[in-house]
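> heads up, no residue letters with this:
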C-alpha cells in the first residue's frame, strides 16, 4: 500500500481474492519464502472511496504460483467519524392562520455526529431546527425541537432540549373608512314680476267717407 487517503478518510480493510495461493519450487527456495507473498503496490493517495485492482504477485525467482499470479485486491476507504456543534435559528411550522408566535430564545445549539468530511462541509441551509406548533392554541407552550439534517448526519441532541413559545392572536389594524359627505346648496333666486297695465281708449274719431266723383255740399 502506498500513500494516504484524503484528509478525513482512512483505510479500513484490505481484502485479497484468493486469500491463499500454492507455491511451487525447490525446497531450498520455498524455505526462504516468508509466510506471505506481496502484490504490486496499491496507490491510496487522495482516495475517498473503495479501490479495486487486479495485481500480480511478487514471488522469488524459481517459484511459480499453481493457479496463476493474478489476484483481486479491494481496499476499503471510509470517512473518519467526527462530531460538531452548530448554532441555528429555530424555524416555526404548523402555526394556524391568524396566530403569531414569540420564541423565548433566538438560537439553539445542535450537536451532530457523522463523517468528518461531511460535517466540515455543512452549510447554513443543510441543518434545520423545527418548532412544530400544529394545533396549538393561544397561550404558553413548551415545545421539543426537531432537527432535520442530511442522511448520513445524526443529531445527538439540542441545547436547550425544550423551548418556550408564546402563541397569541395576531393583531390586525382596522382599516379606517372615511365617508365624505357632499353638501349641495341650492340658491333660489326670486325674480320680481312687474305687472304692466295697459289702458285702451275706446273713443276714437270716426272717419268720414266721401262718395267717389261727387261734389262736396
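Nice, I can see it. Keep in mind that this is a model prediction, so the values were computed, not measured.
> Going by C-alpha atoms from here, please, whenever you check contacts or count neighbours.
Fine.
> can you list the residues that contact stretch 34-46?
1-7, 53, 55-59 (Cα atoms under 8 Å, 6 or more residues apart in numbering).
> Distance of the residue nearest to the spatial centre of the chain relative to residue 67?
In the chain, the centroid-proximal residue (Cα atoms, centre = their mean) is residue 125; its distance is 6.6 Å. Going from residue 125 to residue 67 by Cα to Cα, to the nearest Å gives 55 Å.
> this is the comparison structure:
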C-alpha cells in the first residue's frame, strides 16, 4: 500500500522525468543527424490510385507536382525519384468532376512532406467507351522530279479507339500520315495511327488498337526521265610533292529528261561535268561546274554541280643527326655528354622536309639546378619548322657527368 501511495504521490514527477528523457534523446539524435528541408528540383507526375473499374479518367491526366521535404541529413543520399510517388486517391469517387487532394507515398522513413504544389487536382471520371473506324492513309509531299506514286495499300483496314465516353465521341477519323516527299523508291513501312476530330486535330487522350498500320506504295519513274550518276572530270596534276586525297561531288545523282525517251536510255548511266583544272594545286580546290549533256537532254532542276578536290602534301620521314647542347648549366661547372649527338627521326610533308635546315631542329638537355654528379637525363627538342614532327630520338636519354670547373674554352 505504501508503494502505491508513493507512486500516486510522485506520478507527476515520474511523467516529467520521462518527458525530459525523451526530449534529451530527441535532441541528441537530431544534433548528430540534423533535419534538412529541401525543395526537389524535379516535378513528379501525378499517379491515380483506386480508380473504379467501371470508370476512366477523361483526357490525359498529364499533371505534376513539386515537393518540399524534411529528412535527416544522412537520408538525403537515398532520396530519388523512383522512391517518391505523388498520388491522387480516387477511392469511392463516381462519375463526374472531382477535386482530389494529393499525397506523398514513399518507403523512406523518416521523410516528412513539408509542402506539395498543387495541393489538389481536378479529375473528371466517365464511363469507358470504344468505337471501330476505318483507317485512312493520307499522303503528304511530292516524289522526286520525274517520279510518281501509286495509290497506297494498307493493313489493317480498321482500328479501335478507346477512352472516356466524351473523348471517344470526338474521334471522327483514324489516320496514318505518310510523307512521299523526294521519294525515288517503293515504300513498305509501319506508320503510326492517330485519332483526329472533325477539325483534323489530333486527340492524344485515347488509345488505338492496333497503334500502327503497314503501308505499301509503289513509286515509279515516268517516261522520258532517268537518274544518272555525276562523274567529275579533273584536268591537270597537283604540284610535285602533293597528292589527291579525295573528290566529292554534289549532288552525286541527277535526273535527266528528254521528250524522246530513247535519248536518255542511250546514256551510259553517268554524265560528265565540265573539267576542273587542278594544275599546280597545293591545297583543296573546288568549283561549280556545268554538265556535258546531249542537245536533246536537259537536267531537271539546277544543272550546276559543286565539285571539291582534296589536296595534301605527301608525307615522308628523314633521319638527321644533331649535337646535344647543354642548357642551364650553373657557372663554374662543366658537363660531359655521352653520347654527344642523337639521331632525330622527323616526319612531315615532302616539300617541308626538303627545305629543312640544320638550325630548324634543336636538341638539348636541361641542366638547371643540377650539382656535380652523374645523371641519366631525357633529351628534349625544338622544331622551328611548322608542319614537321619528331617521331623519335635515338637515344632518348643520355649520360651526363657534371664536374666543378669551367668547360674548356669557356
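Looks like it arrived, so ask away. Being a predicted model, the structure only gives us computed values, none of them experimental.
> before we move on, back to that, columns distance to residue 108 of structure 1 on top of the contacts of stretch 34-46 of structure 1, output as TSV?
As requested, these are exported to TSV (distance: Cα to Cα, whole Å):
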residue	distance to residue 108 of structure 1
1	45
2	44
3	41
4	38
5	35
6	32
7	30
53	47
55	53
56	56
57	57
58	58
59	61
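> Report the buried members of the residues you listed.
Buried members of these, scored by 16 or more other Cα atoms under 10 Å, are 5, 6, 55, 56, 57, 59.
> Alignment lookup: the third one to structure 2.
Just to be clear, that refers to residue 55 of structure 1. Mapped onto structure 2 by TM-score structural alignment, residue 55 of structure 1 lines up with residue 289.
> And that match, how far from residue 44 of structure 2?
For residue 289 of structure 2, the distance to residue 44 of structure 2 equals 59 Å [Cα to Cα].
> Within its local environment, how many residues does the spatially closest residue to residue 25 of structure 1 that is not a sequence neighbour see?
Leaving aside its sequence neighbours, residue 25 of structure 1 sits nearest to residue 63 (Cα to Cα, 6 or more residues apart in numbering; 4.8 Å). Residues near residue 63 of structure 1, counting by other Cα atoms under 10 Å, number 15.
> now do residue 348 of structure 2
When neighbours are defined as other Cα under 10 Å, residue 348 of structure 2 has 20 of them.
> Not counting its neighbours along the chain, what's nearest it?
Closest to residue 348 of structure 2 by Cα to Cα, 6+ apart is residue 388, at 4.7 Å.
> Just to confirm, what residue in structure 1 is aligned with that neighbour?
Superposed on structure 1 with TM-score structural alignment, residue 388 of structure 2 falls opposite residue 153.
> wouldn't that match be in contact with residue 115 here?
Yes. Using Cα atoms under 8 Å, residue 153 of structure 1 makes contact with residue 115 at a distance of 7.4 Å.
> What ranges does structure 1 have for its helices?
For structure 1, applying DSSP state H gives helices covering 27-31, 116-120.
> deepest of these, which one?
helix 116-120 (a mean of 17; mean count of other Cα atoms under 10 Å).
> Onto which residues of structure 2 does it map?
So helix 116-120 of structure 1 sits over residues 350-354 in structure 2, by TM-score structural alignment.
> average gap between that stretch and structure 1?
Here the mean offset of stretch 350-354 of structure 2 against structure 1 after fitting is 1.5 Å, by mean Cα distance after the TM-score superposition for structure 1.
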